[in-house]
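Chemist: predicted structure and sequence below. I'll ask about it afterward.
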Amino acid sequence: MESEGPINSNRPIRVVIIGAGASGLLMAYKLQRNFDDIELQIYEKNPDVGGTWYENKYPGCACDNPSHTYVWSFDPNPNWTATYASSAEILAYFKSFQFKHNLQSKTLLNHTLSSATWLSSYSQWQLEIQDTLNSNTKQDTCDILINATGVLNDWKWPDIPGLHSFSGPLVHTAAWDEKLDIKNKHVGLIGNGSSGMQILPAILPEVSKCTIFIREPTWVLPFGPDGTVPREFSNKEREAFAAGDGGDLHSYRRWLEHRMNRAFPIFIGDSPFQKGVRDICEAHMRDVLQDEYLESKIIPEWAVGCRRLTPGVGYLEALKDEKTKAVFGQIAKITGNGCVTTDGVEHPVDVLVCATGFDTSFIPKFRLVGSHGHELADQWGNEPRSYLGVAAAGFPNYFMLIGPNSPVGNGPLLIAIEAQADYICRIITRIQQHEIKSIKVRTEAVDDFIAHKDQFMERTVWQDYCRSWYKRGAADGKITALWPGSTLHYIECLRDVRYEDYHVEYIGNRFSYLGNGMTRLELTEDADLATYIRKRDDGPILGSKFMCTKAKAELNSGSALEKIG
C-alpha cells in the first residue's frame, strides 16, 4: 500500500534497549532527541542505573581514562575532583544525565531480559522479561532491539579448585560487600589487572597484611593513556572550569582528547612511540621497585599495551610495603584456610578478594534467537564475530553498543559510543521512513570485516603473547575486543552506513516511501520553499575534499594546537 503522506513520512516503531549503563542511557537520549513516533523502553537488571559504575564499588575503584574525557562530547562536567574520577563520581555523572533528560520515565529497573526471538512473520522481536523483585515473567515485543549491556557486565570467579571451600569472607571486586570488615585482617588478593592495581594501595592502610597472588607480570604506568599524571584538581582549577561560558574547560577537554588520539601509535609493534613509552615505563618501574627479584617478576617481556593500559597509582609502592607479600605463579587449589600454590605451599588468609575480571565472551546473558532459528551463543561459541562492533549476521533489527571489535582500548571511549549510537540512529531513520520491515548484515560482510581485522592485528602489540581480556583471557587467542585502528578511524568508518553490506526487506514496494509526491516542507503553512537559493556556494563538501578542507580551515584560523592549549 502506498503512503498517503509526504516523502520520508514516519511509521510508528517500538525500540527496546537492554541495559541502563552509560551506553544505554546515551542511546535512549539519542532516540529521544532525534525521533518522533518512536515508543521507547529500557530494561535494567540492577536496582539503579549506571551499569558497571553501579556494580563496581570496591576500595580505590576509579576510571583508567582521564575524567574529563569520560563524559559525553556535549555534556561536560566541571566538577570532577581528580584527573581520574572515582566510581562514585562517575555513577553520579550518569545518574545526573538520566534525570536531566527524564530518561527514568523510560526505564524499568530490576527487569532482566531472559530471551529474545525474532518472529519473521511479524518482523518483530518477541521478548521474555523477568521482574526480579517479584519473580514475575512478562512478554513484550519491539521492532528494534538494542543490546547496551556492554562487555564488562558479567563478573566471574577464578577457575580454581576449592574456591568456595574457603571458610572466611570471599568477595569479588565487582560484587563488593560494603559491609565487609577488613580492618586488621590478613587479606589475600588474587589478580594484578586494573582492579587489582587499584584495590591494593587502597586497602593496605587498613589491613594487617596482604598476600597478593600474581600469575603474570604487567606494565605499571606512571601516567594515564594520554600522559596525564593522576592528581586532584585544585579549587581554583574547578572554579575556572565552571566559570563563564566554560571556555577553560572546553580548551582543557580538547587538549586531553587530542593527546589521547595522538597516542594510538603506541599500539603499533616496533613503532618509535611504542619503544619510547616502553623505555619510560621500564625505567619508572625499576626506579620505584629497586629490587632485582620483584623487577624480574613484575616487568613483562611483551609490549606495553598488550594488556589494557592502567595508571598504577601507588601500586608498585604497595608491592614493596612491609605489609605486602607477593606470591608469584599459579594457585593450585583453595582450602578452608587460604591458597595453595603449585609448589605445595599453603598461604593462610582471613579474607579472600578476587580481582579476576569479567566474562568477555561478548555472548549476551539472555537467549537470542535470530531469523535462521540459531542462537547467538552457538554462533559465537568459538569467536564473537560482529560487523563493525554494532551488528551480527542473522539477527535482523538487532544492534549492539560496545560489541566485539569496538574501540575499547584504542583511544577515547565515550566518543566512540556516541559514533555507534549515531550510526544506529541513521539505520533506524531508514527503517522508519522507508517502509523497511527488517535489515540484517550480510554474512559475507562480517566475514570480510573479520578477515581485515585479523590481518591488521598482526602489526599491533595486542597480538603479543600476553593474557588479556582483549583475547577472551587467552595469551595466544584472536583479538576479539578491539577495533583495527584508532578511535578517530572508527568514527570516520561509522560516519556513513554501507547499505550494500545489509540485506533489506520492505513492507511493500521499496519506493512506497516516496508517498504522495510532496515534501513535508510543502505541507507546512507559510514555510519558505526557496531555501536552496544562496548568495554563494557555502554548502558542505560532499566528496573526498571534506577532510582536507576542514584541516585547511583550521590552519587558516590559527594553529589547531594553539587553540586547544
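Modeler: Thanks, I have it. Numbering: from 1, shown residues only.

Chemist: all contacts plus neighbour counts: C-alpha atoms, from now on.
Modeler: OK.

Chemist: residue 443: how many residues sit nearby?
Modeler: When neighbours are counted by other Cα atoms under 10 Å, residue 443 registers 18.

Chemist: so residue 216, which of the three states?
Modeler: coil (DSSP: H, G, I helix; E, B strand; the rest coil).

Chemist: residues touching it, list them.
Modeler: The contact partners of residue 216, by Cα atoms under 8 Å, 6 or more residues apart in numbering, come to 297, 298, 328, 329.

Chemist: mind checking which helix or strand the first one is in?
Modeler: Taking DSSP states H and E as the definition, one finds residue 297 inside helix 292-298.

Chemist: between the contacts of residue 216, which is closest to residue 267?
Modeler: Taking Cα to Cα as the measure, residue 267 lies nearest residue 298 of the contacts of residue 216, at 20.5 Å.

Chemist: give me the nearest residue to the closest one, chain neighbours excluded.
Modeler: residue 217 (4.2 Å; Cα to Cα, 6 or more residues apart in numbering).

Chemist: can you show me the helices along the stretch 101-250 of the chain?
Modeler: 194-203, 235-242, 247-262 (DSSP state H, counting those that start in this stretch).

Chemist: would you turn those into CSV with distance to residue 494 and mean neighbour count?
Modeler: Formatted as CSV, the helices of the stretch 101-250 of the chain follow (distance: least, Cα to Cα, whole Å; neighbours: other Cα atoms under 10 Å):
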stretch, distance to residue 494, mean neighbour count
helix 194-203, 29, 22
helix 235-242, 32, 15
helix 247-262, 17, 18
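
Chemist: dump the ones you listed into a markdown table; add distance to residue 91 as well.
Modeler: Listed next are these as a markdown table, based on distance: least, Cα to Cα, whole Å:
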| stretch | distance to residue 91 |
| --- | --- |
| helix 194-203 | 17 |
| helix 235-242 | 19 |
| helix 247-262 | 20 |
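
Chemist: for residue 375, find the nearest of those helices.
Modeler: Closest to residue 375 of the helices of the stretch 101-250 of the chain, according to Cα to Cα: helix 194-203, at 32.5 Å.

Chemist: residues making contact with the closest one?
Modeler: Contacts of helix 194-203 (Cα under 8 Å, 6+ apart): 58-62, 173, 189-190, 308, 310, 312-315, 318, 355, 357.

Chemist: go through these and flag which are in strands.
Modeler: In strands, defined here by DSSP state E, the members of these are 189, 190.

Chemist: now intersect the contacts of helix 194-203 with the helices, please.
Modeler: Per DSSP state H, helices hold the following members of those: 315, 318.

Chemist: Provide a PyMOL selection command restricted to the buried entries of the contacts of helix 194-203.
Modeler: What follows is the PyMOL syntax for the buried subset of the contacts of helix 194-203, where burial is set by 16 or more other Cα atoms under 10 Å:
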select buried, resi 58+59+60+61+62+173+189+190+308+310+312+313+314+315+318+355+357
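
Chemist: what about the longest helix in this structure?
Modeler: helix 414-433.

Chemist: helix 247-262 and that one, what's the angle between them?
Modeler: 90 degrees (axes from the mean of the first three to the mean of the last three Cα atoms, to 10 degrees).

Chemist: check it against this one:
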Amino acid sequence: MADFIVPSTNRPESDAQHRLHGPIHAQRHVRIICVGAGASGLLMAYKLQRHFNNFSLTVYEKNPEVSGTWWENRYPGCACDVPSHNYTWSFEPKVDWSAVYASSKEIFSYFNDFARKYGLHKYVKTEHQVSGAYWNHEKGGYDVHIRDLQKGQDVRDHCDILVNASGILNNWAWPAIPGLDKYKGTLLHTANWDDKIDLKGRHVGLIGNGSSGIQVLPTIQPHVSKVTTFIREPTWVSPVQGLEQHVFSDQERLEFATKPQALVDYRKNVERGLNGQFGIFLKGTTTNNDTETYFRQQMSEKLSNPYLEERLIPNWHVGCRRLTPGVGYLESLGKDNVQVVYGEINEITERGCKCDDGNEYPVDILICATGFNTSFKPRFPVIGPSGKNLQDVWAQEATSYFGLAAADFPNYLIFLGPNCPIGNGPVLSAIECQADYMLKLIDRFQTHNISQFAPKAEAVADFIAHKDLFMSKTVWHDPCRSWYKAAGPNGKITALWPGSTLHYIEALMELRLDDWEVKYNGNRFAWLGNGYSQTELDESADWAYYIRDHDDDEPFSRGRKLQLINKSGTVQSNLGVSFSGMDKSKEGEAKL
C-alpha cells in the first residue's frame, strides 16, 4: 500500500497545508446547516447521506414534524394541484395514492415515510427556528442563530455552507384589509387552520379565489348553512383535459403495486404531459390559444350564470396566474347556499365584511384563503462578508443566479429561489436538479481548498436581463395579479424560470464555474496534494483501469451525452402529449 498521510480535520494548519499531506482531491470535513425539513430539506439530507463522506449536517425545522408545508396546511380540501404519482421524487414512487390529486395528509405521509425509510430524522432538530446567519470573517462560513422553541433558549451553531430550504409557500399572511382585528367572530387562515373549529351549520365567509380558496369552497359547501365568498378578480379555473380528478380503484392500486412497469409507464406518461404544457405559457402558440378556448368553454358550462361568467372568466391569457384544477369549485358557486360577492372588501367590521358595493356581509366564521408572503426575501437576516443583509438587498426585487444563490453572499445556497421553475412544469423534478447542482458545488468545495464561492454579480445581472427579455414574450407578462410577480400586475416576474422545467434541468447539468467568484485558502493548487492518486489509496481498485480492449468512453460532447441521458430514440413520438390533447405549436415555439 502507498505510504501517505490522510489529512486530519483537527490539524492546526490551513486547509492548503493540510492538503499537502494527502492525496489529490482529499475530502476535507464539511459542515452544512440546512434551514427547513420540508421536501427540499429532506431531499438534501438524503442526497448528502447517499453520495458524501466526511460531512456533518444539521437540519433546523421550526415545526414539531418534518414535511414543511404539507404538515402545516390542513384546511378542508387541502390537496396538491400536481398529479400525486408525479408529486414524488423520481426515484421514490408511491403505489397506493388514493386519487390523482391527493390530500395534504397523504402527501405529508409520503415525505414523513421517506424520512423514516432513509433514517433522515437523525439530521433534523424540530422546533428549532433559525433567526439569523452571520458571516464569520475569521473561520469563513456562517454563524447561525437558532431559537429552541421548546425550551425557549437561543442556540448558536456554525457551518461552512448554509442551505436555505425554507421554501416560499410557508410564510402565511393575513390580508391587508383594515379592521381585521375588530372582527368578533371566528377568524381562520387556511395556512394556520384550527381543527377544533366546527363549520357545520354555520354561516362562513371565504376571502380569496386562489388555489386554497378554490379547494376550500366545494369541500365546506355541503356542510355549512351558507357560504359568502368574496372574490375581487377573475381567474382561470378548470381541470386540464385528460387529467381530471379520479379516485384509484383497489384493482388499479394493486396493479401499480404488483406491476412496477405499469406504474413507471403511468408516471412517465403523466410527466410527459406535464412537460408538454410549456407551450401554454407562450403567447401566440396554438397550444395557448386552443387551451384558452377550451378553458373558456368549460368555465361557461360549469358556471352557467352570465353574471358570474362576465366577472370570473379573465380577459388575460391562460397561465398568467398559476393554473388550478378546480375540482367542483365552479359548480359550487351556483349552489343555493353560496353567495358570491364580487369586488373589493373595504374593511372588516365586528360582524363581517363591508365591500365596495356599500353593503356589509355578516358571517359567523371568516376564512382568509389569502396565501403567503412570496417576496423571496429570507425570513431571517443573512449577513454576508460585506455586512449587507440579503433581506435589504432583495427588498425591492429578488435577483438570484438560476434560483440557487445570491451575488455577494458566499457559501449560501437556496432551494426554490427567485426565477426557478416553480410553475413551469413538474416542480419536484426541478428541486432534484437543484439538489444535484448543490452537491456538485459542495463536492468542489470539499475536494479543493476553496474558502468561498458565490455567483458573480455580472452573471446575475446578465441572467436577469435575459430573463426579463424572455418573459416579455410569455403569458406571465400579462397584467394579471399574481404571486409570480414582485410588484403588482405590471411588476417583474420573479418566481419563474425563463423556459420549461426540462430546459432548467439541462441548464443545471454542469457547473458553469466561469459564472462564480471562487476564493481559495492559500495556493489554489494545494488540492494536488502529496502526489498520490485516490486510486492508489484503494487496494481493491484496478490500478490499470484505463487499459481496455475497446473504446468505452462516455461521450464528451454535450449533444451526445444528452442523447444518452434522455434515452433518445426510445420513444416513438412525444407530439400531442400535452394535457389539452392538442399538438404542440412548433411554429409558436420557433418564434420564441
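Modeler: Thanks, I have the structure now. Here the structure is a predicted model, which means the values were calculated and not measured.

Chemist: residue range for the longest helix of the first structure in the second structure?
Modeler: Mapped onto the second structure using TM-score structural alignment, helix 414-433 of the first structure covers residues 428-447.

Chemist: mean distance, the matching stretch to its aligned residues in the first structure?
Modeler: With mean Cα distance after the TM-score superposition for the first structure, stretch 428-447 of the second structure departs from the first structure by a mean of 0.4 Å once superposed.

Chemist: residues in contact with that stretch?
Modeler: Taking Cα under 8 Å, 6+ apart as the rule, stretch 428-447 of the second structure contacts 25-30, 40, 43-44, 47-48, 87-90, 404, 413, 415-416, 421-422, 450-451, 501, 504-505, 508-511, 527.

Chemist: ok so, going back, quick one: distance of the longest helix of the first structure to the chain centre.
Modeler: 16 Å (Cα atoms, centre = their mean, to the nearest Å).

Chemist: now it: buried residues?
Modeler: For helix 414-433 of the first structure, burial by neighbour count (16+ other Cα under 10 Å) applies to 414-428, 430-433.

Chemist: same deal with stretch 456-464 of the first structure?
Modeler: Residues of stretch 456-464 of the first structure classed as buried: 457, 460, 461, 462, 463, 464 (neighbour count, 16+ other Cα under 10 Å).

Chemist: any idea what the third one aligns with in the second structure?
Modeler: Same thing as residue 461 of the first structure. By TM-score structural alignment, residue 461 of the first structure lines up with residue 475 in the second structure.

Chemist: dump the residue contacts of that match.
Modeler: By Cα under 8 Å, 6+ apart, the residues touching residue 475 of the second structure are 281, 282, 283, 317, 318, 319, 320.

Chemist: try it again at 10 Å.
Modeler: The contact partners of residue 475 of the second structure, taken as Cα atoms under 10 Å, 6 or more residues apart in numbering, are 280, 281, 282, 283, 284, 288, 316, 317, 318, 319, 320, 321.

Chemist: confirm the first one sits in a strand?
Modeler: Going back to what we said before, that points to residue 280 of the second structure. No - going by three-state DSSP, the assignment for residue 280 of the second structure is helix, not a strand.

Chemist: translate it into the numbering of the first structure.
Modeler: In the first structure, residue 280 of the second structure lands on residue 266 (TM-score structural alignment).

Chemist: gap between the residue nearest to that match when sequence neighbours are not counted and residue 481 of the first structure?
Modeler: Nearest residue to residue 266 of the first structure in three dimensions, chain neighbours excluded: residue 274, at 4.3 Å (Cα to Cα, 6+ apart). Counting by Cα to Cα, to the nearest Å, the gap from residue 274 of the first structure to residue 481 of the first structure is 21 Å.

Chemist: and what of residue 497 of the first structure?
Modeler: Counting by Cα to Cα - residue 497 of the first structure and residue 481 of the first structure are separated by 22 Å.

Chemist: equivalent analysis for residue 22 of the first structure, please.
Modeler: 18 Å.

Chemist: again with residue 126 of the first structure
Modeler: Distance of residue 126 of the first structure to residue 481 of the first structure, given as Cα to Cα: 29 Å.

Chemist: and residue 200 of the first structure, by the same measure?
Modeler: 27 Å.

Chemist: ditto for residue 262 of the first structure
Modeler: Distance from residue 262 of the first structure to residue 481 of the first structure, by Cα to Cα: 21 Å.

Chemist: and the contacts of stretch 428-447 of the second structure, which of them are in helices?
Modeler: Per DSSP H, the contacts of stretch 428-447 of the second structure map to helices at 40, 43, 44, 47, 48, 501, 504, 505.

Chemist: quick revisit: in PyMOL, select just the buried ones from the contacts of stretch 428-447 of the second structure.
Modeler: Applying 16+ other Cα under 10 Å to these, the buried members can be selected in PyMOL as follows:
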select buried, resi 25+26+27+28+29+30+40+43+44+48+87+88+89+404+413+415+416+421+422+450+451+501+504+505+508+527
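
Chemist: counterpart of residue 152 of the second structure in the first structure?
Modeler: Applying TM-score structural alignment, one finds that residue 152 of the second structure aligns to residue 135 in the first structure.

Chemist: that match: what's it in contact with?
Modeler: residue 111.

Chemist: the helix holding residue 297 of the first structure: average distance to aligned residues in the second structure?
Modeler: With mean Cα distance after the TM-score superposition for the first structure, helix 292-298 of the first structure averages 0.6 Å from its match.

Chemist: just checking, what packs against that helix?
Modeler: helix 272-289, helix 315-320, strand 324-328 (3 or more Cα pairs under 10 Å, 6 or more residues apart in numbering; DSSP states H and E).

Chemist: state the span of the second structure onto which it is aligned.
Modeler: Using TM-score structural alignment, helix 292-298 of the first structure lines up with residues 306-312 of the second structure.

Chemist: cool, stretch 327-342 of the first structure as well?
Modeler: Here stretch 327-342 of the first structure aligns to the second structure at residues 341-356, judged by TM-score structural alignment.

Chemist: mean shift of the host helix or strand of residue 447 of the first structure relative to the second structure?
Modeler: Taking DSSP H and E as the criterion, residue 447 of the first structure maps to helix 443-457. With mean Cα distance after the TM-score superposition for the first structure, helix 443-457 of the first structure departs from the second structure by a mean of 0.6 Å once superposed.

Chemist: just to revisit the earlier point, now, which of the contacts of residue 216 of the first structure sits nearest residue 118 of the first structure?
Modeler: Taking the contacts of residue 216 of the first structure together and measuring to residue 118 of the first structure by Cα to Cα, the closest member is residue 329, at 46.8 Å.

Chemist: these two touch, right, the closest one and residue 343?
Modeler: Yes - using Cα atoms under 10 Å, residue 329 of the first structure is in contact with residue 343, at 9.1 Å.

Chemist: which one's more surrounded, those two?
Modeler: residue 329 (15 against 10).
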